[in-house]
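**Q** My questions are about this predicted structure, shown below with the sequence.
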Amino acid sequence: MRHIAIVGSGPAGYYTAEAALKQWGDSVRVDIFDTLPVPFGLIRTGVAPDHQSIKGVSRRYETTALTDNVRFVGNVTIGQDVSIAELQDLYDAVILATGAPNDRKLGLPGEDLPNVFGSASFVGWYNGHPHFAGLDPALSHDTAVVIGNGNVALDVARILAKSQDEFAGSDIVAHALTALDASQVRRIVILGRRGPHQIAMTPKELGELAHLTRACPRVDPADLPAEAEDAALDPGQRKAVGHLRAFASAAPCPERDVAVEFDFFASPKAITGTERVEEVEVERTRLEDGPNGMRAVGTGEIYRIPAGLVIICIGYQTSKIPDVPFDEKGGRFANEEGRIRPGLYCVGWARRGPSGTIGTNRPDGFAIIEKIAEDIGEGTGESSGKTGRPGFDALAQERGVHVVKFTDWQKIDEAEIANAREGAPREKFVAVEQMIEASGSKD
């Protein structure tokens, strides 16, 4: 029997568990740990609430979770309730699949002013993550600045721009829906250091902006390169830039009261204000050839954007765990192709940093299981001396750690669905205590 511990119940965690089942069949037991009492990681709290089709992938993870060989172990914080060393004593392999839940910092003056948020916290607020549900952003100023040129920046801008009716069918949490309905934000400026050809936005997400009922996307035609240069782009990038060209050539839409402005060649230099953010100081840039492609360099031209809300969407980094080597520059665990040290591995964003799609984690999970099979054997029946699941259960009981299992999560799931407002798939619990109460696991 092989005993595998996976820390993190998001896509990387469940794809890795699926791979372990294919590798060892009935000769493996997999425990998937999570700090929260609910599974699925960024599928639940990172994917935009109006992208319900993407969230449907959780049904695949549920199939894995309901096998006898896989167990969800929720409400357990690794590094606090139990150490990595203790897990390694209990399991043949420990795999860190913790994702990258923390915001990268810009490192600019004023970044810590009130009403300046990283995208992880802001997205967590409207997605009902217990760590961010109490964020309470002020939406009373007419201008919001979104820093970044990726899909997360687009998600944030779209959520800020939508009318309440446009959230029908989404699982946005009630506190965010109420706040957004009363929002005074009417201008959303998306800042990007480089130009349209360097965006990390996909065509689908860009195209959604054209269909919002009250928002008008705007691009300065002068920011666009000659159309002939689009031929050098890959098809997806070319299609995305095509959306930007359509925004630039579209007729004015005065009947829509929200403007979503793309401000390219714009590098934030400082965020200023007294009691909270009041302005973003920006330097105009130009592109130069660099060792890794076109890079933005400052021109010395400075301008300021009055703003009452700033959301920084420049990427994420993994949470550190005591006694696990960390790559500060990469924002991930220090590893060699997923191996951290004997018996300890990482996968997904915790291994490679926040890159790729949800589906990218599947081959990553299968690759790490192949490496583990090389390291610990193919499951030929020999005993490793590890106690695995029973050993952890004894330790948890000794320490009074309250474990939430997948059957408990199913009760939480049923309660959230039952509590849904009209037209919504669910109303999420936003506090751990509410989740545990709904699970009935302390009865």
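**A** Everything's here; your move.

**Q** okay, CA-based contacts and neighbour counts for the rest of this
**A** Fine.

**Q** Not counting its own residues, what contacts the helix or strand containing Tyr61?
**A** Secondary structure assigned from DSSP states H and E places Tyr61 in helix 58-65. Residues from elsewhere that reach helix 58-65, judged by Cα atoms under 8 Å, 6 or more residues apart in numbering: 11, 14-15, 17-18, 40, 43, 70-72, 406.

**Q** and the gap between Val347 and Phe72?
**A** According to Cα to Cα, to the nearest Å, Val347 and Phe72 sit 18 Å apart.

**Q** Please identify which of the two sits among more neighbours.
**A** For Val347 and Phe72, the more surrounded residue by other Cα atoms under 10 Å is Val347, and the numbers stand at 33 against 26.

**Q** Let me know whether the more buried one touches Asp364 as I believe.
**A** Yes: at 6.4 Å, Val347 counts as touching Asp364 under the criterion of Cα atoms under 8 Å.

**Q** Which neighbours do those two have in common?
**A** Joint contacts of Val347 and Asp364 (Cα under 8 Å, 6+ apart) are Ala12.

**Q** list the buried ones in stretch 359-378?
**A** Across stretch 359-378, burial judged by 16 or more other Cα atoms under 10 Å covers 361-362, 364-369, 372-373, 378.

**Q** Of those, just say which sits nearest to Pro235.
**A** Taking Cα to Cα as the measure, Pro235 lies nearest Asn361 of these, at 23.1 Å.

**Q** contact partners of the host helix or strand of the closest one?
**A** Counting by DSSP H and E, the element that carries Asn361 is helix 361-376. Helix 361-376 is contacted from outside by 11-13, 15-17, 19-20, 23, 92-93, 338, 345-348, using Cα under 8 Å, 6+ apart.

**Q** what about 10 Å?
**A** Helix 361-376 has contacts (Cα atoms under 10 Å, 6 or more residues apart in numbering) with 2, 4, 10-24, 92-95, 97, 337-339, 342-349, 351-352, 355, 377-379, 384.

**Q** Got another one to weigh against that:
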Amino acid sequence: MRHIAIIGSGPAGYYTAEAAQKRWGNGVRIDVFDMLPVPYGLIRTGVAPDHQSIKGVSRRYEQVALTDNVRFAGNVKVGEHVSVSDLQAMYDAIVIATGAPHDRKLGLPGEDLANVHGSAAFVGWYNGHPQFAGLDPDLSGRHAVVIGMGNVALDVARILSKTESEFAGSDIVTHALDLLRASKLRKITILGRRGPHQIMMTPKELGELMHLDRASPRVDKADLPDEADDALLEPGLRKAVSHLRSFAAIPESIHGEKDVEIDIDFFASPVEFEGDGRVERVKVERTTVQAGRASGTGEYYHVPADLVVSCIGYHSAHIPEVPFDERAGRFPNDEGRILPGLYCVGWARRGPSGTIGTNRPDGYGVIERVAEDFDSGALGTGGKQGRAAFDQLAEARGLDVVTFRDWKKIEQAEEAAAREGAPREKFVDVEAMIRARG
């Protein structure tokens, strides 16, 4: 019998478990660990609450989790409750699938001013992540600046722009909805240091900006390249740029009918956050782009900012005893191999790139590496006890392990507590989650 431990229960973790099942059938036992009492990682606390169709992929992970040879072990912090060395003594292979839960810093002066937030924290706040539920951003000002040219920046701008009725059917948590309801924001500036042809935004997310009840997107026509140049782009990017051209063509009369303006400002690199104790404005340098790379022009201007959300990327969390590449923000690896018997997958392996679906081939790929190492004898001769050994350790240390059956009780309680039209009302602290399992 092969015993595999997976650290992290998000998309990368469950696709890896699925791959192991398909590879070895009943000849494998897989334990999926998570520091939270609830599974699904990014699906639960990273995907925008108004994108419920994307969250539906969790049903696939549930099918894997409910099989006899896969077990969810929540409320277990690897590196604190149990060490990697402990797991290595119990499991034949360990796969790190922790994602990239921390914000990448800009490293700019004034980044520590009040009301400057990273997107991991801000998105975690409106999604009810226990670590960020108490963020309490101040939305009483009129100007917000969102830094970044990817879908997360679009998510943040869209969430800040929506009316309460537009959140119908979403699972945004009540504490965030209450603050957004009272928001005084009237202008949201999205800053990107490169141009329209270098965006990482996808057509679907850009298109959503055209259908907001009280907000309209704006693009300066002068920032757009010659339309003939769009023909050289790959189809998805070409369609995204066509949305930008549509934004630039919106008449001023339409903008005047809307309460909120979303201004997408290209060739704009933030260089400093300014204010007296709290952010008041962002100093920006105008850039030029050559061969896809942005460089400063020495021309500066200021953008008013009562709130700043930086959406420039993420990095993985260091785990004691495991090598970590601080510069890259991920675990150093060779096709998923970190050390003998120790692997990584998903964002923990490649950094924060790709979509949720990208984790499926990544999960299957790392299991192929594990299979190669089993076949070559690199993982030893077997004899490890897997979950039986972990259960003994958990009992000896008094760990309160949350099972998938427990999670289903938590889920039922969240569904029962949902406001009208919402799929659930998430518990936003660990103690409440554990109490809800009964």
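**A** Thanks, I have it. Only a predicted model underlies this, so the values are computations on that prediction, with no experimental measurement involved.

**Q** Got a TM-score for the two of them?
**A** TM-score for the superposed chains, counting by TM-score structural alignment, normalised by the length of structure 2: 0.98, backed by 434 aligned residues with a Cα RMSD of 1.1 Å.

**Q** so what's the most centrally placed residue in structure 2 up against?
**A** With distances taken as Cα atoms, centre = their mean, Gly46 lies nearest the centre of structure 2, 4.0 Å away. The neighbours of Gly46 of structure 2, taking Cα under 10 Å, 6+ apart as the test, are 40, 55, 101, 119-120, 122-129, 152.

**Q** repeat for Arg421 of structure 1
**A** So Arg421 of structure 1 contacts 168-169, 171, 173-174, 427 (Cα under 10 Å, 6+ apart).

**Q** before we move on, what about Gly354 of structure 2?
**A** The neighbours of Gly354 of structure 2, taking Cα under 10 Å, 6+ apart as the test, are 346-347.

**Q** Now do the same for it: helix, strand or coil?
**A** coil (DSSP: H, G, I helix; E, B strand; the rest coil).

**Q** can you pull the contacts of the residue nearest to Thr98 of structure 2 when sequence neighbours are not counted?
**A** By the measure of Cα to Cα, 6 or more residues apart in numbering, the closest residue to Thr98 of structure 2 outside its immediate chain neighbours is Gly8, 4.6 Å from it. Taking Cα under 10 Å, 6+ apart, we find Gly8 of structure 2 in contact with 14, 32-36, 39-41, 72-74, 77-78, 95-99, 345, 348.

**Q** Filter the residues you listed down to the buried ones.
**A** 14, 32-36, 39-41, 72-74, 77-78, 95-99, 345, 348.

**Q** Tell me which entries of the residues you listed lie within helices.
**A** 14, 348 (DSSP state H).

**Q** In strands, which of the buried ones among the contacts of Gly8 of structure 2 appear?
**A** By the criterion of DSSP state E, membership of the buried ones among the contacts of Gly8 of structure 2 in strands covers 32-33, 72-73, 95-96.

**Q** re earlier: of the contacts of Arg421 of structure 1, buried ones?
**A** 169, 171, 173-174, 427.

**Q** Pull the most distant pair out of these.
**A** Using Cα to Cα, the pair of these lying farthest apart is Gly169 and Ala174, separated by 13.0 Å.

**Q** in what helix or strand does the residue lying closest to Ala133 of structure 1 once chain neighbours are set aside lie?
**A** In space, and not counting its chain neighbours, Ala133 of structure 1 is closest to Trp125: 4.7 Å by Cα to Cα, 6+ apart. For Trp125 of structure 1, the host element (DSSP H and E) is helix 119-127.

**Q** how much space is there between the residue located most distally from the centre of structure 1 and Val28 of structure 1?
**A** No residue in structure 1 sits farther from the centre than Glu382, which is 40.0 Å out by Cα atoms, centre = their mean. Distance, Glu382 of structure 1 to Val28 of structure 1, using Cα to Cα: 13 Å.

**Q** So the residue nearest to Thr98 of structure 2 versus Met35 of structure 2, what's the distance?
**A** In this view, Gly8 of structure 2 and Met35 of structure 2 are 8 Å apart by Cα to Cα.

**Q** joint contacts of the two?
**A** With Cα under 10 Å, 6+ apart as the test, Gly8 of structure 2 and Met35 both reach 41, 73-74, 77-78, 98.

**Q** export the residues you listed to TSV and tack on distance to Gly236 of structure 2?
**A** Formatted as TSV, the shared contacts of Gly8 and Met35 of structure 2 follow (distance: Cα to Cα, whole Å):
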residue	distance to Gly236 of structure 2
Gly41	27
Ala73	39
Gly74	38
Lys77	40
Val78	39
Thr98	29
